[in-house]
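Undergrad: sequence first, predicted coordinates after that:
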Amino acid sequence: MTTIYLDPSKKKEQIVKLSDGSRGVMQAKKEKGGVAYDFEFYSHMHPSFLVTHAPVNGDVETVHSIDGEQQFKFKWN
């Protein structure tokens, strides 16, 4: 499981750090049902993914990709 460290005060866009030392970006996007959060990573080790709710400290998100299943845990920085 990889941990994504987030700053809860930055709700629209932020650079995120991962527990394996890699980085990425989180961006809020307007969707039909409200706001979704898009996570994209600079390294090809992790798939990009979208969550349809605000990230919650301690929550785990399971992402399915062509490389298999990965789990990401959100943690406040």
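TA: Perfect, thanks for sending it.

Undergrad: when you work out contacts or count neighbours from here on, use the C-alpha atoms and nothing else.
TA: OK.

Undergrad: all strands for this protein, in order.
TA: All strands of the chain, identified by DSSP state E, fall at 2-6, 13-18, 23-31, 34-41, 49-51, 60-65, 68-76.

Undergrad: residue contacts, Pro55?
TA: Tyr37, Phe74 (C-alpha atoms under 8 Å, 6 or more residues apart in numbering).

Undergrad: and the gap between it and Asp67?
TA: Distance, Pro55 to Asp67, using C-alpha to C-alpha, to the nearest Å: 24 Å.

Undergrad: so Asp38 is in contact with Gln27, correct?
TA: Yes - using C-alpha atoms under 8 Å, Asp38 is in contact with Gln27, at 5.2 Å.

Undergrad: and here's the other structure:
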Amino acid sequence: MEVFGLTTIYVDPKKKHDQIVKLSDGSYGVMKPKKEKAGIAYQFNFTNHMHPGFIMKHKPVNGDVENVHSIDGKQTFKIEWIS
């Protein structure tokens, strides 16, 4: 199983709805809040097929690191606020 390096997702903490996010490798994605039984979760989907989409079960926090396992191997994403 291949392990990919750390990719940073730049998130605007002021936006409360769907937002386009930029990644440290220059690609883009979308972060969408979703209502779930336990509260709000955040769905991440990316335009670059090298990055698997994932759901974060809590509000993104600056510095959070999420490990995502996909058919292509493990990827690590870090959340970083933009101003």
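TA: Now that the structure is in, tell me what you want to look at. If you're wondering where the values come from, they're calculated on a predicted model, not measured in any experiment.

Undergrad: what's the TM-score for these two chains?
TA: The TM-score (TM-score structural alignment, normalised by the length of structure 1) is 0.98; 77 aligned residues with a C-alpha RMSD of 0.5 Å.

Undergrad: okay, the strands of structure 1, which one's buried deepest?
TA: Of all the strands of structure 1, strand 2-6 has the most neighbours on average by mean count of other C-alpha atoms under 10 Å, namely a mean of 19.

Undergrad: which residues in structure 2 does it align to?
TA: Here strand 2-6 of structure 1 aligns to structure 2 at residues 7-11, judged by TM-score structural alignment.

Undergrad: in structure 1, what stretch matches stretch 58-71 of structure 2?
TA: Counting by TM-score structural alignment, stretch 58-71 of structure 2 lines up with residues 53-66 of structure 1.

Undergrad: how about the contacts made by the residue nearest the centre of structure 2?
TA: By C-alpha atoms, centre = their mean, structure 2 has its centre lying nearest to Phe44, at 4.7 Å. Residues near Phe44 of structure 2 by C-alpha under 8 Å, 6+ apart: Gly29, Val30, Met31, Lys32, Gly53, Phe54, Ile55, Met56.

Undergrad: surely the second one and Leu23 touch.
TA: No - checked against C-alpha under 8 Å, the pair Val30 of structure 2 and Leu23 is beyond contact range at 10.4 Å.

Undergrad: perfect, I'm done here.
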